[in-house]
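Chemist: quick one, structure for this:
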Amino acid sequence: MTDHAAPRLRHDPERRRELAHVGPVELYTPTLQASRDFFVNQMALREVHRDAESIYLHTWDDYSSWTLRLIAREQAGIGRTFLRAASPEAMERLIATIAQTPFAGERRDGFHGLGEVYCFDDPDGHPMGVYWDVDWYEPDATDTPSLKNQAAAFPGRGANIRRLDHVNYLTHDVPAVSAFLADVLGARCTERIVTDDGEDAAIWYNLGQKSYDLVYTRDWTGANGRLHHIAFATDTREDILRAADVMLEAGIHIETGPHKHAIQQTFFLYVWEPGGNRIELCNAGARLILAPDWKTISWTAAERAKGQAWGLKTIDTFHTHGTPLVD
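Modeler: You can find the predicted model right below:
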């Protein structure tokens, strides 16, 4: 077993958790308006702001003022992932920790709906940012909820996506990213896929009590900084089954699902939005990691090769498609 993998098999319950959750995410798309229409019409997000190069969207139960920023680019892919600190003090402690690594960044202002952001890249080159100050969502007369403990009114259309769930990145060096997540960001590895020589091939990390928030999978191309998918949570499995019909009628490419993953037990549907990015609709919120001394679940290559918990065999493009595209 490698040195990178060994320390992450058991979480240290004495370690302070400096990050609260995954915040908003930026997504690059070569078809800005078509991608916007997909997220608004099929996924039921709401457009809340736009500028010369981007459109901001909001899921109905996100307390933050925006959830997803679509940015016009020649190639699809992942932009910056924002991570909210657990407190202002936690943000300062985390900045001090990151600054002592080769991945030190800088403080920046000017992000819509966010205060100061400490911007840095993970070991694979994916842009990230830690923040504390955030504008909360303020509904207008058209989406004021009946329940005051809800951010916005239930949309009642399309897939009725409730919130952003997780991001799955591609990386050329899973062990290096795993060490950064655990040792620098203080995240916790809940599950992983291990090669026959004991090295991590894919990792699932959580920041709070959700089963996972940040996922990294080995990039078969050897490239850096690519995206496998971003995932949005629904309330029920039935929402995902309905979403399959919604995507079918809209002519959206359904890659695979609905099926159930063995790893993390996620019920899922994968589609490709018009810009080419893979999007997952998932229902994993009922499974929480409550044990403070959780032991990482390791899956062997042979166990992973058995496929899903149930459903059809994993389609080949699930292992080969990522954004931006590479030759």
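Chemist: from here on, contacts and neighbour counts on C-alpha atoms
Modeler: Fine.
Chemist: residue ranges for the helices of the stretch 201-327 of the chain, please.
Modeler: 237-250, 301-305, 317-320 (DSSP state H, counting those that start in this stretch).
Chemist: what's the closest of the ones you listed to residue 115?
Modeler: Checking the helices of the stretch 201-327 of the chain against residue 115 by Cα to Cα gives helix 237-250 as the closest, at 34.3 Å.
Chemist: please identify the buried residues of that closest one?
Modeler: When neighbours are counted by 16 or more other Cα atoms under 10 Å, the buried residues of helix 237-250 are found to be 237, 239, 240, 241, 243, 244, 246, 247.
Chemist: before we move on, the earlier item: of the helices of the stretch 201-327 of the chain, which is nearest residue 172?
Modeler: Here helix 317-320 is closest among these (Cα to Cα), at 13.6 Å.
Chemist: save the helices of the stretch 201-327 of the chain as CSV, and put in distance to residue 183 too.
Modeler: Below are these laid out as CSV (distance: least, Cα to Cα, whole Å):
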stretch, distance to residue 183
helix 237-250, 35
helix 301-305, 25
helix 317-320, 28
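Chemist: and those helices: which comes nearest residue 138?
Modeler: Of all the helices of the stretch 201-327 of the chain, helix 237-250 comes closest under Cα to Cα, at 25.7 Å.
Chemist: which elements pack onto the closest one?
Modeler: Contact partners of helix 237-250 among helices and strands, from 3 or more Cα pairs under 8 Å, 6 or more residues apart in numbering; DSSP states H and E: strand 253-260, strand 267-272, strand 278-283.
Chemist: buried residues in the first one?
Modeler: Of the residues in strand 253-260, those with enough neighbours to count as buried (16+ other Cα under 10 Å) are 254, 255, 256, 257, 258, 259, 260.
Chemist: strands along the stretch 151-300 of the chain, start to end?
Modeler: Counting by DSSP state E, counting those that start in this stretch, one finds strands in the stretch 151-300 of the chain at the ranges 163-171, 188-194, 200-206, 214-218, 226-233, 253-260, 267-272, 278-283, 297-300.
Chemist: next, the second sequence, to be compared with the first:
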Amino acid sequence: MSEPCFDVAHLGHVELLTNKFEESLDFFVNVYGLTESGRDENSVYLRAWDDYEFHSLKLTKSDTTGVGHIGYRASSEAALMRRVKVIEEMGCGIGWVDGDMSHGRAYRFTDPDGHVFELYYDTVKYQAPDSEKPALKNIAQRYHGRGVAVRRIDHLNLLATNVEAIRDFMQKALGSRVTEQIMLDSGVLAGCWFTVNNKTYDIAYTKDATGTPGRFHHVTYALDQREDVLRAADIFLENNVFIETGPHKHAVQGTFFLYVYEPAGNRVEVCNAGARLILQPDWETVTWTESDRKKGQAWGLKTIPSFHTHGTPPVPNASE
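Modeler: The predicted model follows:
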């Protein structure tokens, strides 16, 4: 195993596209419990109460759904330039952008499936207004208790037509480590979980059953404990939010999960405390077989068919 590379510090934010902007915004603020930190002509910047940056979710008006881009923060300016050099040598760079109200200049590039990423270092740290100022100095915003009141962004999952190509790309472009994966009997890599730091994963890719490139599976925010996930289920129920599956415990990565659809159809998850920590520098990838996955989730709940077919933007005639 190669020496871990920590040029990339953490997952920073996800831009989510919605064709039902006001309904989606109401969901993320009043039901999911994010806080608006700013807005421009087409987007609202949202954050969980324990995120330190200006935002972790950028909700953008669109005529479609899915992901606009994914942002990772580099560990330093020098680390950013090292990654940019590697990415340009790989031939997948788009180029520099000026950034937005949440961070400085960023370098954009695409993965083999066409998803857009950006790397940045200069960022805007959240400064809470008086109504959101915490009592303690070591958090950026007070706990407000609104809706589910998610704590912080944890990870996201993207769909891919070729997970093996993604595995090679993520390791080289971001220095990510593969912590767990799913290998089918046919030899096809069906899922891969990556980390750039000591969390077990910050992004996962799973095979798109429709064969459509560039689609979004879900974004996940963390809560403190399982009881919070159960409370979230009741909040979603009372607000007529469609619950797709859970609460239950994943076998892969072990998170206690609950999946719902926000009003535009993008899948959103809440989980307890997020990913585990990997302190072992020589961690060996855990491989789950096809027979392993047929057993279902950790306590036997079968994976529902829509988990393999529903993604955004939707694919016409896909069975969900």
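Chemist: tm score of chain vs chain?
Modeler: Superposed pair, TM-score by TM-score structural alignment, normalised by the length of the second structure: 0.96. Supporting alignment: 316 aligned residues with a Cα RMSD of 1.1 Å.
Chemist: which among the strands of the stretch 151-300 of the first structure is found nearest to residue 75 of the first structure?
Modeler: Distance to residue 75 of the first structure, taken as Cα to Cα, is lowest for strand 226-233 among those, at 11.1 Å.
Chemist: residue 108 of the first structure matches what in the second structure?
Modeler: Matched by TM-score structural alignment, residue 108 of the first structure corresponds to residue 97 in the second structure.
Chemist: could I get the buried residues of helix 237-250 of the first structure as TSV with distance to residue 222 of the first structure?
Modeler: Formatted as TSV, the buried residues of helix 237-250 of the first structure follow (distance: Cα to Cα, whole Å):
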residue	distance to residue 222 of the first structure
237	35
239	36
240	33
241	35
243	33
244	32
246	35
247	32
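Chemist: out of those residues, which comes closest to residue 159 of the first structure?
Modeler: residue 243 (4.9 Å).
Chemist: what about the corresponding residue of the second structure for that closest one, distance to residue 113 of the second structure?
Modeler: Residue pairing (TM-score structural alignment): residue 243 of the first structure is matched to residue 232 of the second structure. Residue 232 of the second structure sits 33 Å away from residue 113 of the second structure, going by Cα to Cα, to the nearest Å.
Chemist: again, but for residue 240 of the second structure
Modeler: Using Cα to Cα, residue 240 of the second structure is found at 34 Å from residue 113 of the second structure.
Chemist: with neighbour numbers in mind, choose between these two.
Modeler: Using other Cα atoms under 10 Å as the criterion, residue 240 of the second structure and residue 113 rank with residue 113 on top: 18 against 9.
Chemist: if we can go back for a sec, which two among the buried residues of helix 237-250 of the first structure are spaced furthest apart?
Modeler: Top of the distance list for these (Cα to Cα): 237 and 247, 15.5 Å.
Chemist: tell me how many other residues surround the counterpart of residue 183 of the second structure in the first structure.
Modeler: Using TM-score structural alignment, the partner of residue 183 of the second structure in the first structure is residue 194. The tally of other residues near residue 194 of the first structure (other Cα under 10 Å) stands at 21.
Chemist: residue contacts, residue 194 of the first structure?
Modeler: 200, 201, 202, 298, 299, 300, 301 (Cα atoms under 8 Å, 6 or more residues apart in numbering).
Chemist: just among these, which is most surrounded?
Modeler: Result: residue 200 is most packed of the contacts of residue 194 of the first structure (other Cα under 10 Å), 27 neighbours.
Chemist: how about that one: what's its closest non-neighbour residue?
Modeler: Excluding the flanking residues, the one nearest residue 200 of the first structure by Cα to Cα, 6 or more residues apart in numbering is residue 194, at 4.7 Å.
Chemist: then residue 140 of the second structure?
Modeler: Counting by Cα to Cα, 6+ apart, residue 52 is the residue found nearest to residue 140 of the second structure once chain neighbours are left out, at 5.7 Å.
Chemist: likewise residue 172 of the second structure?
Modeler: Leaving aside its chain neighbours, residue 172 of the second structure sits nearest to residue 86 (7.7 Å; criterion: Cα to Cα, 6+ apart).
Chemist: quick one: map that neighbour onto the first structure.
Modeler: Residue 86 of the second structure maps onto residue 97 in the first structure, by TM-score structural alignment.
Chemist: how many other residues sit next to its match?
Modeler: Neighbourhood size, residue 97 of the first structure [other Cα under 10 Å]: 14.
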